[in-house]
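**Student:** Sequence first, predicted coordinates after that:
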Amino acid sequence: MAEAHQAVAFQFTVTPEGIDVQLSHQALTEIYRSGVRSWKKRIIRLKNSVITGVYPASPSSWLFVVIAILATMYTRSDPSMGLIAKIQEHMPVSKCSLSPISHLCAVVSAVLFSTMLWLLLIFTMRLCLKQLLSYHRWMFEQHGKMSNTTKVWALVRIFSGRKPLLYSYQGSLPNLPVPTIKDTLKRYLESVRPLMDDAQYEHLTNLAAEFENSLGKRLQWYLKLKALWASNYVSDWWEEYIYLRGRNPIMVNSNYYGMDFLYVTPTPIQAARAGNSIHAFFLYRRKLHKEEIKPVSTVIPLCAAQCERIFNTTRTPGEETDTVQHWQDSDYIVVYHRGRYFRLRVYQAGRLLSPREIEFQIQRILDDPSPPLKGEAKLGALTAGDRIPWAKARKAYFSSGVNKRSLDYIERAAFFVTLDDDEQGMMGDDPAASLDCYAKSLLHGKCYDRWFDKSFSVVYYKNGKNGINAEHSWADAPVLAHLWEYTLAIDSFQLGYNAEGHCKGDVDSSLPRPQKLSWEIPPECEEQISQSLAVAQALADDVDFHVFSFRDFGKGKIKKCRVSPDAFIQMVLQMAYYRDQTTFCLTYEASMTRLFREGRTETVRSCTNESSAFIRALEDVCRRLLRAALEKHQQLYRLAMTGSGIDRHLFCLYVVSKYLRVDSPFLKEVLSEPWRLSTSQTPVQQAELFDLVNYPEYISCGGGFGPVADDGYGVSYCIVGDDLINFHISCKHSCPNTDAHKFGAQVRQALLDLMQLLNPKQKEPNKTEESRPEIKKDL
């Protein structure tokens, strides 16, 4: 194969005179440059490890302490209280009578004492910082009221250091605490009360009491032991048992997506859009390696551990469990176009290709007329189907030879790119329907034109629109959303395009062409590809999606009512679901636990006694009940963020029970309850690279995910600015009781009804989605 020969660094032949070695100068040069780049990164990581290791102090502070101690030697004062003299006595040449040597010993002793003092100060500062980051009572205080303890805490926070690197706070973040069994069970029983009649609730209460007084104590002991040993008692089990051990397709069921700007397309040229944004992705990766990305914070910093696996990461299938593989570096991406896979190197002679050069290479792929090889076109369907057949096929057909080499290229790539021949975005005579198609395309595409195992895949459409599809096991959506925001902002506001819509700059036309990957797919593997595609296609066809923007009001008006925007929307979803199904259901809202080291998510159970009481009494004394329900939701959200949630604790107790091979009727019943309403808020403006007030048209529509239950809804919402809320609603066509568009209409009406209830003096808005002022649409 020609591609195989290109990878050979040297050739040799045996001659009568001996071995004739023919070295490839270009290959050896690339090896040298790759090694230099690798060593540079090692040096940067070493330097950053030193800086983060002494944070909140700085390495230069050591010199300050040394100079200060040495200065005291000339004032004949001894701040060490005799310790410097003690150190000097134990030095090998301390008894030497020569004055220069004696003086040198005194200086060395002072430096050693200064170093020990400096390390002690660092240890004390880090301990204080950890205590500061462990304080969460500020979250539970009423708006406008602050306790004296919080005032002191807010004042002391100024000593937490300046200009932190991405991982500066990691060593000071507290570990996730294990809640008490009593508190967890109490909150759990309270959360399911509105979903059960008296007999069901009494039965569950008895099971909970039996569990608390018997097996629960034993399981809790194991969890406390793990919490002492591990930095997070939940996250490793959560990743393995919730994500990696799932044997169903990850497409739709696990992967999620993010959309492009809603009203703006920076360029209609597909290759140019890819050139700018691919370059921006690698700029972000460079900042990530140098740890120059500012830590994301609420009031206090969040854990950044999930950032480590953004790039060069893939999920590898296994028959029992999958694994997440991460490589330190990769200088290329893999591009899919019309059934062909190409390896595109983005570094040349040790430098990152310019956006114009990447555009040039992408255009080469678009213009390549070669057909796909036998079995290649729909190969990606293996990653979209069930995991066990994919694991068996990988072992049988991709463990050696040309197939292994090509698969390694895909899995080790920085990320995956699809050049799609379709046009997507809000366009045409029916923009609402076009957004629904756009969402479905990003969620599953054609079921074979994405590589769903990669940490993320970027899709570039023919009309210049783009989007992203992400695998979920390695990290949660806010981490990828930060990368996506950065890329969109750099693409539009820093790199930009010329008057013709192409990337700016010059291009080196002598760049080597992208390497087309080779495959030898046997008929048995083609049969498995077809079976996986059939499973994936049935799943994709069953997904009903509805995406819409609500512009009558946003968080600005909600905040004027002195309520939380998130709690308000959660109450809207409760009302919409009740009107749609005439009942309440177990509701999942994702809340992050990144206030703790290696934290991921916790569940906020949004259906509460207070919310159900309000909705039932909507025509009665409902304003008071609404505020009580909103406050209850906020209380649950704070508990989830501060390590006192319900579900992760119960999940870990269940895992321990399985390790011990003991059955718990209570835990079995708890974990079998379906989440018929699964919700999540998409964060915006994490990167803060441009101002939405001055650029209101540059808003992203956010992202979404598939339904968790076959008879339920998946709802993602994005609160953008003060006057816009985007919703992504999913369900399944196969369920006769769910309809994404019908539920979307219920959400719209519930938003208006709740606002009218909170602010009855203001007339209900008359403007609709169709009559809103025109905003700049796609180019």
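**Tutor:** That came through, no problem. These numbers were taken from a predicted model, which means no experiment stands behind them.

**Student:** Only C-alpha atoms from now on, for both contacts and neighbour counts.
**Tutor:** Will do.

**Student:** What segments of the stretch 451-600 of the chain are helices?
**Tutor:** 477-489, 523-541, 555-560, 565-581 (DSSP state H, counting those that start in this stretch).

**Student:** which residues are contacting the third one?
**Tutor:** Outside helix 555-560, the residues that touch it by C-alpha atoms under 8 Å, 6 or more residues apart in numbering are 564-565, 568, 719-724, 755.

**Student:** Narrow those to those in helices?
**Tutor:** The helices, defined by DSSP state H, take in 565, 568, 755 from those.

**Student:** Can you name the residues that contact the first one?
**Tutor:** Taking C-alpha under 8 Å, 6+ apart as the criterion, Pro565 is in contact with 555, 558-559.

**Student:** what does Asp566 give?
**Tutor:** Asp566 neighbours (C-alpha under 8 Å, 6+ apart): Gln681.

**Student:** Just the buried ones from the contacts of Pro565, in PyMOL syntax?
**Tutor:** Those of these that count as buried under 16 or more other C-alpha atoms under 10 Å are selected in PyMOL with:
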select buried, resi 555+558
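
**Student:** Can you add distance to Ala413 and give the helices of the stretch 451-600 of the chain back as CSV?
**Tutor:** Shown next, in CSV, are those (distance: least, C-alpha to C-alpha, whole Å):
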stretch, distance to Ala413
helix 477-489, 17
helix 523-541, 22
helix 555-560, 40
helix 565-581, 37
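
**Student:** Any idea which of those helices gets closest to Lys446?
**Tutor:** Closest approach to Lys446 among the helices of the stretch 451-600 of the chain (C-alpha to C-alpha): helix 523-541, 7.8 Å.

**Student:** how many other residues sit next to Lys465?
**Tutor:** 30 (other C-alpha atoms under 10 Å).

**Student:** let's bring in a second model and compare:
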Amino acid sequence: MPILEREPAKGRRESYDLPKVPVPPLKQTLDMYLTSIKHLVKEEQYRKTKSIVEKFGEPGGTGELLQKKLLEKRDNTHNWVYGYWLDDMYLNQRLALPVNSNPAMVFPKQDFRDHKDSLRFAAHLITGVLEYKERIDTRELPVDFSRGQLAGTPLCMKQYYRLFNTYRLPGLKRDTLIIHETGSTEQEHIIVACKNQFFVLDLVVKEKKLKEMDILTQLEKIVKMAENSEERQPPFGLLTSDGRTEWAQARDVLIKDSVNRESLAVIQKCLCVVCLDGPSGMEVGDTSRALLMLHGGGHEKMGANRWYDKPMQFVVGEDGVCGTVCEHSPFEGIVLVACTEYLMKFMTGSPSKMGRATSVSELPTPRRLLWKTTPHIQGLLKASAERLQRLVRDLDMDVHKFEVYGKEFIKKQKMSPDAYIQVALQLAFYRCNGRLVSTYESASIRRFHEGRVDNIRSATPEALAFVKAMTDEKTSLSDSEKMKRLWDAINAQTNSTIAAITGMGIDNHLLGLREISQEIHMEVPEIFTDQTYVASNQFILSTSQVPTTVEMFCCYGPVVPNGYGCCYNPQADHLLFSVTSFHGSTETSSAVFIKALDQGLVEMRDLCRKRNKPQSNTAAASKAVEKSQGAGSKPLSTPQKTGK
């Protein structure tokens, strides 16, 4: 379904004014690829890969043919990589959305005095959402500009326009991202989840928009309706927590009945979902709040009080656990941050306006969504609940606040905080495992039309040299040599970042070459079936910087069974890390990784204090790298996956 955009406000620079994503030179990408993997694989394997890559890049060979086709695609489309990337990163993925794909933003813990307080908060939050949506629809949001070394470049705004008007529809082999027309009258309602029931809250009644008191009144009605056990419906939200193929199969069964078909259509067109949660029964700390956002605690707690296909899903818990869990395919974390920071400032800085556009007596009763069930459907719900519970039990999360120092100390060393933290993550992984692995760090390419992200491969040869110097007790390198290696690692990370954000990264380019070979019905080139390429796209360390200016943090799960998900939020005097792994892997432990990370951060501080003189080649690292690179997009590599 195409999106119909309004004309931009006068004087505003929209995404179609931005340049197209470039196609990097073939030789440059192939050389960078070999450099990125040489130190991560065995020598014999590298020699084989090098031969395959050189053959692919021969003059007049397969690589040049595919490069020519890719250049033609660039000339004939607005963004040559967007469709490939969206399918590969999200829509083709078959894993369940909770933990594996959907990130969460955890709001500050709220101190609600009673149940009515939480509903007031929810009503005020919905009011803020409607105000922000109005700013999006009327194009009143200020255009974002890049920061850091390449500051001042306008960034594509299209992701903002897809915060509330999109829906991820499950498919048997590939999902579909449905995009409703901006400002559509079909989207004049939200879905409220309460006690695993779903209700329609119309935002416009008799052509009048509801004010905050009206919204609160409707929420109170919904809570009372949800308590009516005689009308209680089965917990159909559980189906959205399942694998995408399983959910698509279940949906095909559901839509055979017109009642179910209508309920699904109403949810699909909603503005957002608001989940009114009861008390979790858990000790409320950073880690437990993050878990409740990511998966709701499973079907025994709030896991069924969700609809995971909807990109914007706000959670308001009676015990003050609040946040948002997002279907990630329409937008990146930095756009989510901008939206949620606006809402947090609205919540704290704007007094609650309890006026009303209509009298309470004129407000219709919210509609409960109804479902027709059968023994077969009951079996599907039970199976979904069991699979969600296994995922809940398997997730190993540790939200950790490193308080020894923050980004201000790093800046005083004339280093990029992001590059510094990435090197620290490599040091922590090496200390735990004695090796480095393919690492993903999201890099925004929003300086281009419809730009999403590319990958910064942070496990550089220079990072390996540094972590070896810090951990090898057999070699006694001087502090001066260690400091030189730290600067080399930071320079390499900075250069990789600049390449990625300017469209010169290797992952999108290789993905495009692979996909264009399929479009022209070519046998998959050996470079993409090679063991090295497959392994290099299993991102055991998946990382993203998601900085905030208000008190909240982002989290997400690992992208491979034996991997870590690490989202970090650098603040002036502390660094906040959300680290995830799976209990089912004998290779990982979030607590052990955090301990190694702490140790490495302290050691790096001590080294900087001893040898605080930057090397002559550090000009590129002397400024902070663009902070919008922490786009919050995570790769969805799986053991069967060969793409980025």
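**Tutor:** Yep, that arrived. Source: prediction; values computed, not measured.

**Student:** still on that earlier bit, which one, of the helices of the stretch 451-600 of structure 1, ends up nearest to Arg600 of structure 1?
**Tutor:** So among these, helix 477-489 is nearest, using C-alpha to C-alpha, at 10.2 Å.

**Student:** Which part of structure 2 matches that closest one?
**Tutor:** Alignment of helix 477-489 of structure 1 against structure 2: residues 333-345, by TM-score structural alignment.

**Student:** Superpose on structure 1 and give me the mean offset of that stretch.
**Tutor:** When structure 1 is superposed, stretch 333-345 of structure 2 averages 1.2 Å from its matched positions, counting by mean C-alpha distance after the TM-score superposition for structure 1.

**Student:** Any buried residues in that stretch, and which?
**Tutor:** 333-337, 339-344.

**Student:** Which one of those residues is nearest to Ser118 of structure 2?
**Tutor:** Met344 (15.0 Å).

**Student:** top helix in structure 1 by residue count?
**Tutor:** Max-length helix for structure 1 by DSSP H is helix 99-133.

**Student:** Regarding the residue mapped onto Pro736 of structure 1 from structure 2, what is its secondary structure?
**Tutor:** Alignment note (TM-score structural alignment): Pro736 of structure 1 maps to Thr586 of structure 2. Here Thr586 of structure 2 is coil, with the state taken from DSSP: H, G, I helix; E, B strand; the rest coil.

**Student:** Any figure for the gap between the residue nearest to Thr586 of structure 2 when sequence neighbours are not counted and Thr580 of structure 2?
**Tutor:** Leaving aside its chain neighbours, Thr586 of structure 2 sits nearest to Asn562 (7.8 Å; criterion: C-alpha to C-alpha, 6 or more residues apart in numbering). Asn562 of structure 2 is 11 Å from Thr580 of structure 2, where distance means C-alpha to C-alpha, to the nearest Å.

**Student:** Those two: which is more packed in?
**Tutor:** Thr580 (28 against 20).

**Student:** Run through the residues that contact the more buried one.
**Tutor:** 395-398, 556-558, 564-566, 590.

**Student:** Quick check: the gap between it and Trp247 of structure 2.
**Tutor:** 25 Å.

**Student:** and Lys560 of structure 1, what pairs with it in structure 2?
**Tutor:** Match for Lys560 of structure 1 (TM-score structural alignment): Lys412.

**Student:** Sorry, wrong one. I was asking about Ser277 of structure 1.
**Tutor:** That one, Ser277 of structure 1, aligns with Leu125 by TM-score structural alignment.

**Student:** what helix or strand does that match sit in?
**Tutor:** Using DSSP states H and E, Leu125 of structure 2 maps to helix 115-137.

**Student:** Show me what that helix is packed up against.
**Tutor:** helix 212-226, strand 313-317, helix 333-349 (3 or more C-alpha pairs under 8 Å, 6 or more residues apart in numbering; DSSP states H and E).

**Student:** my read: Lys41 of structure 1 touches Glu291, true?
**Tutor:** No - between Lys41 of structure 1 and Glu291 there is no contact, the gap being 11.0 Å when judged by C-alpha atoms under 8 Å.

**Student:** Compare these two (neighbour count), which wins?
**Tutor:** Glu291 (20 against 17).

**Student:** Look up which helix or strand that one falls in, please.
**Tutor:** Here Glu291 of structure 1 is assigned to no helix or strand, by DSSP H and E.

**Student:** gap between it and Ser38 of structure 1?
**Tutor:** For Glu291 of structure 1 relative to Ser38 of structure 1 (C-alpha to C-alpha), the value is 16 Å.

**Student:** same deal with Gly171 of structure 1?
**Tutor:** 26 Å.

**Student:** hang on, the earlier thing: filter the contacts of Thr580 of structure 2 by whether they're kept in structure 1.
**Tutor:** Shared contacts between this structure and structure 1 among the contacts of Thr580 of structure 2 (both residues aligned by TM-score structural alignment, their matches' C-alpha atoms under 8 Å) comprise 395-398, 556-558, 564-566, 590.

**Student:** would CSV of the residues you listed with distance to Tyr308 of structure 2 and neighbour count be doable?
**Tutor:** Shown next, in CSV, are the kept ones among the contacts of Thr580 of structure 2 (distance: C-alpha to C-alpha, whole Å; neighbours: other C-alpha atoms under 10 Å):
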residue, distance to Tyr308 of structure 2, neighbour count
Leu395, 18, 20
Asp396, 21, 21
Met397, 20, 25
Asp398, 23, 23
Tyr556, 14, 33
Gly557, 15, 29
Pro558, 18, 28
Tyr564, 22, 28
Gly565, 20, 29
Cys566, 22, 27
Ser590, 25, 23
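
**Student:** I'd like to know which of the residues you listed are part of strands.
**Tutor:** 395-398, 564-566 (DSSP state E).

**Student:** my guess is Thr608 of structure 1 contacts Pro194, does it?
**Tutor:** Yes - contact status for Thr608 of structure 1 versus Pro194: in contact at 6.5 Å, counting by C-alpha under 8 Å.

**Student:** Between those two, tell me which one has more neighbours.
**Tutor:** Thr608 (24 against 21).

**Student:** Under the alignment, what does that one map to in structure 2?
**Tutor:** In structure 2, Thr608 of structure 1 lands on Thr460 (TM-score structural alignment).
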